[in-house]
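> what would the 3D arrangement of this be:
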Amino acid sequence: MKTKFTALAAFALLLIPFISNAQKTELREDRYLLDSLYIEETEDKTPAKVLHAEPLYIDLIRDLGARKGEKEWNVGFGLNDNTDYDRIEALVEYEWAPINRLGLEIEVPFSFYSGNPNGMEAVPANRMESLKLAAQYSFFVSEKAKTSLAIGYIHEFEMTPFENYGKESFFTANVYNPFFVAAKRWGQNFHTLIYTGPVIEQPFHENEIHTEWQINTNFHYMIPGTRNFLGVELNKEVDHGDFDMTIRPQMRLGITDDLMIGIVTGIPVSRERQRLSTFLRLIWEP
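As a prediction, the model looks like this:
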């Protein structure tokens, strides 16, 4: 059904330059109907759930208003261009909803580095970054207001670099990340979302605890009658008065009924030694 909606919407967009005003009016009505059918496909079930566009770089644990039995695999690849080295990131994650409105997730991220060892910054060691365990509960879902609210928690067990396996402790720190999510759909196609909370790192062999705040705001436009969207993430960090922001334009494309691809570009605004980055996310909903 979703593939049929996508094909119809794409065909309708191609015809726009060649049709009359009356036909354009009829086409707009057809696109509105496609939107309504797609939204109904998501929302015309129990319990209540609102269709929201989910950010692609810092994504949610599960759809807001998740329904029991939903599940999803994600595989991500990224390239970050820093002044003195490049970072290749990869991740594998699995998320599912054991009960209505509760999402759980397991994620394993990796980082691989290459660059000039004599640069101003030391080249970090390759590593499996951490083991991430997360939960998210949607405590407010209103189809009438097209709004969803959720709270969640991510716990990371940070790991030592590959080169130190067998030489020091496998886990090196705990990271605590409670967060809050608020999302609203405006009309049929425009979506906004805010994701915010502290990230608290506690190394095992140090007494000092490091805290920073993440404030991520998101704006998306969903293509009529499809799961495809265009949008932007504004990923902001506040660390002891130091403010950094990365702008991440992005798009999501449906390939089949159960497979999507997300493409993200990162543009740092105030990071002195970071340059452009790219990120690719494959999303499979079995």
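> going forward, measure contacts and count neighbours with C-alpha atoms only.
Will do.
> the stretch 151-286 of the chain: strands as residue ranges?
Residue ranges of the strands in the stretch 151-286 of the chain, as given by DSSP state E, counting those that start in this stretch, are 171-186, 190-203, 210-222, 229-239, 242-256, 259-268, 274-284.
> for the ones you listed, could you give me JSON lines that also reports mean neighbour count and distance to residue 11?
Shown next, in JSON lines, are the strands of the stretch 151-286 of the chain (neighbours: other C-alpha atoms under 10 Å; distance: least, C-alpha to C-alpha, whole Å):
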{"stretch": "strand 171-186", "mean neighbour count": "19", "distance to residue 11": "25"}
{"stretch": "strand 190-203", "mean neighbour count": "19", "distance to residue 11": "21"}
{"stretch": "strand 210-222", "mean neighbour count": "19", "distance to residue 11": "16"}
{"stretch": "strand 229-239", "mean neighbour count": "19", "distance to residue 11": "17"}
{"stretch": "strand 242-256", "mean neighbour count": "18", "distance to residue 11": "15"}
{"stretch": "strand 259-268", "mean neighbour count": "20", "distance to residue 11": "20"}
{"stretch": "strand 274-284", "mean neighbour count": "19", "distance to residue 11": "25"}
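> another for comparison:
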Amino acid sequence: MSIFILTFTLYTRAQTDSNSLIDHKEENELPPKVLHAEPLYIDLIRDLGARKGEKEWNLGLGLTDNLNFDSYEALIEYEWAPADRLGLEVELPFTFYTPVGDAPREAVPSNRLNSIKIAGQWSFLVNEPMGMSMAIGYINEFELSTFREFAQPFITGNVYNPFLVVAKRWGSNFHSLVYTGPMIAQEFSTNEFHTTYDINTSIHYMISGTRNFIGVEFNKTLASHDFDMTIRPQMRVGIVDNLMIGIIAGIPVSRENERFSSFLRLIWEPKHK
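This next block holds a predicted model:
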């Protein structure tokens, strides 16, 4: 608990909340936007109700404890809004592996740039009186070969991922969000398709007058004859005016090979007009 108290004291400068967003809109004739707490692990392509010119850089680092090896995640992500309510994103996710104990090397996957992700998201509903926003989007993921077999071939498959987002702000502090959709993976060498369905839900408490929050994500994946869920407690805190850090822990509920995990996300929002 002392860690949470110490971290939240790092940033006390007031940030924009939904009420000031409304005032700002009236002064500058900006389109409406509701401030929602965005989950930190399965994050959105751009803020719901994004305004033209917004942009954001993300750097992520994570560690997952598996039975035979540890995996280290790293990602770089850029998202921007070329038009009101439209968000676009490009992401490069990496994974590196190290064996655990006496695990044989052949049991450890090869390091890799997992894929090249490109995505778009359109907020088709922004309702300030109800504190609600809704969006649809699509992520296309070009899966790449491992470093051990790099470029043999270069692109090994494709993942098609349409999704729906529904977010609701409950009063001044509580936020809930549902992010859901199928992931259809195509393996080019065999032309086989494998489909899973993700249901990611989250609830957060945002500190009044700031964008700092604490909350939890429930990341659920359904496949044929299988169900996986990871609970991810998390917090976000501002460091300076346009720089935030997100801290996430991962607690698997029904994963056979995965243990605890942690993830750190650094969020930088360059100023825009």
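> any chance of CSV for the strands of the stretch 151-286 of structure 1, columns distance to residue 39 of structure 1?
Output for those, formatted as CSV (distance: least, C-alpha to C-alpha, whole Å):
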stretch, distance to residue 39 of structure 1
strand 171-186, 11
strand 190-203, 13
strand 210-222, 11
strand 229-239, 14
strand 242-256, 16
strand 259-268, 18
strand 274-284, 20
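> of these, which is nearest residue 59 of structure 1?
Residue 59 of structure 1 sits nearest to strand 190-203 of all those, at 9.2 Å, using C-alpha to C-alpha.
> which residue in structure 2 lines up with residue 40 of structure 1?
By TM-score structural alignment, residue 40 of structure 1 lines up with residue 19 in structure 2.
> so which residue is dead centre in structure 2?
Per C-alpha atoms, centre = their mean, the C-alpha nearest to the average position across structure 2 is that of residue 43, at 2.0 Å.
> how far away is that one from residue 266 of structure 2?
12 Å (C-alpha to C-alpha, to the nearest Å).
> before we move on, what about residue 11 of structure 2?
Residue 11 of structure 2 is 15 Å from residue 266 of structure 2, by C-alpha to C-alpha.
> repeat that for residue 70 of structure 2.
Using C-alpha to C-alpha, we find residue 70 of structure 2 at a distance of 22 Å from residue 266 of structure 2.
> can you check residue 53 of structure 2 too?
To residue 266 of structure 2, residue 53 of structure 2 is 20 Å away according to C-alpha to C-alpha.
> circling back to that earlier point, show me what the helix or strand where the match of residue 40 of structure 1 lies is packed against.
Per DSSP states H and E, residue 19 of structure 2 falls inside helix 18-28. Contacting helix 18-28 of structure 2 under the criterion 3 or more C-alpha pairs under 8 Å, 6 or more residues apart in numbering; DSSP states H and E is no other helix or strand.
> what stretch of structure 1 does the helix or strand just after it fall on?
Counting by DSSP H and E, the next helix or strand C-terminal to helix 18-28 of structure 2 is strand 55-66. The aligned range for strand 55-66 of structure 2 in structure 1 is 71-82, by TM-score structural alignment.
> ok so, going back, residue in structure 1 matching the residue nearest to the centre of structure 2?
Match for residue 43 of structure 2 (TM-score structural alignment): residue 59.
> list the contacts of residue 8 of structure 2.
Neighbouring residues of residue 8 of structure 2 by C-alpha atoms under 8 Å, 6 or more residues apart in numbering: 212, 237.
> what do we get in structure 1 for it?
Aligned partner of residue 8 of structure 2 by TM-score structural alignment: none.
> can you check residue 248 of structure 2 too?
In structure 1, residue 248 of structure 2 lands on residue 264 (TM-score structural alignment).
> the closest residue to its match other than its chain neighbours: what's it in contact with?
Leaving out its chain neighbours, the residue that sits closest to residue 264 of structure 1 by C-alpha to C-alpha, 6 or more residues apart in numbering is residue 250, at 4.4 Å. By C-alpha under 8 Å, 6+ apart, residue 250 of structure 1 lies in contact with 56, 230, 231, 232, 233, 262, 263, 264, 265.
> give the helix, strand or coil label for residue 7 of structure 1.
helix (DSSP: H, G, I helix; E, B strand; the rest coil).
> burial count for it?
Residues near residue 7 of structure 1, counting by other C-alpha atoms under 10 Å, number 12.
> what of residue 17 of structure 2?
19.
> please report the distance of residue 159 of structure 1 from residue 79 of structure 1.
21 Å.
> need the contact list for residue 100 of structure 1.
47, 65, 66, 67, 68.
> actually, residue 251 of structure 2.
By C-alpha under 8 Å, 6+ apart, the neighbours of residue 251 of structure 2 are 230, 231, 232, 259, 260, 261.
> residue 201 of structure 1 -> structure 2?
Checking TM-score structural alignment: residue 201 of structure 1 goes with residue 185.
> wait, its match touches residue 197, no?
No: between residue 185 of structure 2 and residue 197 there is no contact under C-alpha atoms under 8 Å: 11.1 Å.
> if we can go back for a sec, which one of the contacts of residue 100 of structure 1 sits closest to residue 28 of structure 1?
Nearest member of these to residue 28 of structure 1, counting by C-alpha to C-alpha, is residue 65, at 29.6 Å.
> count the residues that sit near the closest one.
The burial count for residue 65 of structure 1: 27, using other C-alpha under 10 Å.
> how about the one 3 residues further on?
If you count neighbours by other C-alpha under 10 Å, residue 68 of structure 1 ends up with 15.
> one step back: can you redo the contacts of residue 100 of structure 1 as CSV with distance to residue 189 of structure 1?
Listed next are those as CSV, based on distance: C-alpha to C-alpha, whole Å:
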residue, distance to residue 189 of structure 1
47, 22
65, 18
66, 20
67, 22
68, 26
